[in-house]
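Colleague: Pasted the sequence and its predicted model underneath.
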Amino acid sequence: MSTLECGIASIYSSVSEETASGEDTSSENFTAAHRTLPFGAVVHVQNEENGHTVVVRITDRGPFVAGRIIDVSQIAARELHFTGLAKVCLRIVWTPPNAGGGK
């Protein structure tokens, strides 16, 4: 698994809303938003500050704040042991066959 990118992660709002993929967000699912990875892609996220890792599935687009590379669900942030923002590195575990970028 090679590193895709490193940067700042933030946490999704706890309010359940429909995502760009059509799924509802949930603070209890290991999901995330990324600007370009295809919906359904599975990504390994490592907190570079403490070494904790988690695997998430891309279900939305974002984040739309300069300097941030991924928004993770609340449960993923808990597993990564961060609140607010964290420096992370992403590695693609799996992408859907014939995956496009989505919306």
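Modeller: Structure's in. What do you need?

Colleague: going forward, measure contacts between C-alpha atoms and count neighbours the same way
Modeller: Noted.

Colleague: Give me the neighbour count for P96.
Modeller: By other CA atoms under 10 Å, the residues close to P96 number 11.

Colleague: again, but for E48
Modeller: Neighbourhood size, E48 [other CA under 10 Å]: 16.

Colleague: and it, what is it in contact with?
Modeller: Taking CA atoms under 8 Å, 6 or more residues apart in numbering as the contact definition, E48 lies against 86-89.

Colleague: measure it to V72 for me?
Modeller: E48 is 15 Å from V72, where distance means CA to CA, to the nearest Å.

Colleague: Could you do A86 as well?
Modeller: Applying CA to CA, the value for A86 to V72 is 11 Å.

Colleague: Between those two, which contacts overlap?
Modeller: Common neighbours of A86 and V72, counting by CA under 8 Å, 6+ apart, are 9-10.

Colleague: alright, now check it against this:
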Amino acid sequence: MKNNLHTTENRLAGDVAHVRLRRGRGSALQTLLFLVLSCFLGTALPAQPPASSADASPASVKAAPRHLDRSGKSRKGKASYYGREFYKKEMADGTPMNPQSNAAASKTLPLGTKARVTNLKNGNSEVVEIRDRGPYVKDRIVDLSPKTADKLGLKKDGVAPVEVKPMEVPQANGTVKPGAGVQESERGRSSVDVQDSHSLH
């Protein structure tokens, strides 16, 4: 009986040692596999080409919205303007905010877009260049520099209903597409030309 018990204990001890050995090998294999995968990923990821972006500066890549509107269509909404706390702060294109410039911010238009902004209350309009992201307030579609806001007559109220008509819209392939603002002015010119030709006859 003692011999059988001793043999059983020896067998159990041998099994435990075998399991420990197998566990040790499994753990070593997992560690080795992890190191091989880390090395592979470490060399494979930097080899990938960088994502292309029409808004190429590092600051704008961070701020770029998911869906840029490159259609050139006009949009209506509310405009506001930069407060003093934003003066000289870096905009999405990497340049400092100049309150005397024609810089403007849009959530969806590509940086570099030139657009005509018209105050729908008084008809005043100015051409701006989209150089920043925002405004992040519901229903507002453009933030203007204080100088542009003054020219449009919206500084008193701080917010005004506007129409934004893109004129030059940078495309993903590097070209520039004429927008609704250009198409409308071309239609206006052609109707003036037609009237002039009628007055000559």
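Modeller: Happy to help now that I have it. Values in this document were obtained by computation on a predicted structure and should not be read as measured data.

Colleague: Just give the TM-score of the two.
Modeller: Once superposed, the chains reach a TM-score of 0.89 (TM-score structural alignment, normalised by the length of structure 1), with 98 aligned residues with a CA RMSD of 1.4 Å.

Colleague: who's more crowded, A86 and V72 of structure 1?
Modeller: Set A86 of structure 1 next to V72 and count neighbours by other CA under 10 Å: V72 wins out with 26 against 21.

Colleague: Structure 2: which residue goes with the more buried one?
Modeller: Mapped onto structure 2 by TM-score structural alignment, V72 of structure 1 lines up with L144.

Colleague: For its match, which residues are in contact?
Modeller: 79-82, 102-105.

Colleague: matching residues in structure 1 for the lengthiest strand in structure 2?
Modeller: The strand that spans the most residues within structure 2, counting by DSSP state E, is strand 160-170. Residues 86-96 of structure 1 are where strand 160-170 of structure 2 lands when matched by TM-score structural alignment.

Colleague: cool, stretch 97-108 of structure 2 as well?
Modeller: Under the criterion TM-score structural alignment, stretch 97-108 of structure 2 matches residues 25-36.

Colleague: For the matching stretch, which residues meet the burial criterion?
Modeller: For stretch 25-36 of structure 1, the neighbour count (16 or more other CA atoms under 10 Å) marks 25-27, 30-35 as buried.

Colleague: Equivalent analysis for stretch 181-190 of structure 2, please.
Modeller: For stretch 181-190 of structure 2, burial by neighbour count (16+ other CA under 10 Å) applies to 181-182.

Colleague: how about it, which residues of structure 1 does it hit?
Modeller: Going by TM-score structural alignment, stretch 181-190 of structure 2 sits over no part of structure 1.

Colleague: Compute the first-to-last residue distance for stretch 105-120 of structure 2.
Modeller: This stretch, stretch 105-120 of structure 2, spans 19 Å end to end (CA to CA).

Colleague: one step back: now tabulate the contacts of L144 of structure 2 in CSV and tack on distance to E184 of structure 2.
Modeller: Output for the contacts of L144 of structure 2, formatted as CSV (distance: CA to CA, whole Å):
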residue, distance to E184 of structure 2
A79, 21
S80, 25
Y81, 26
Y82, 29
N102, 21
A103, 23
A104, 21
A105, 23
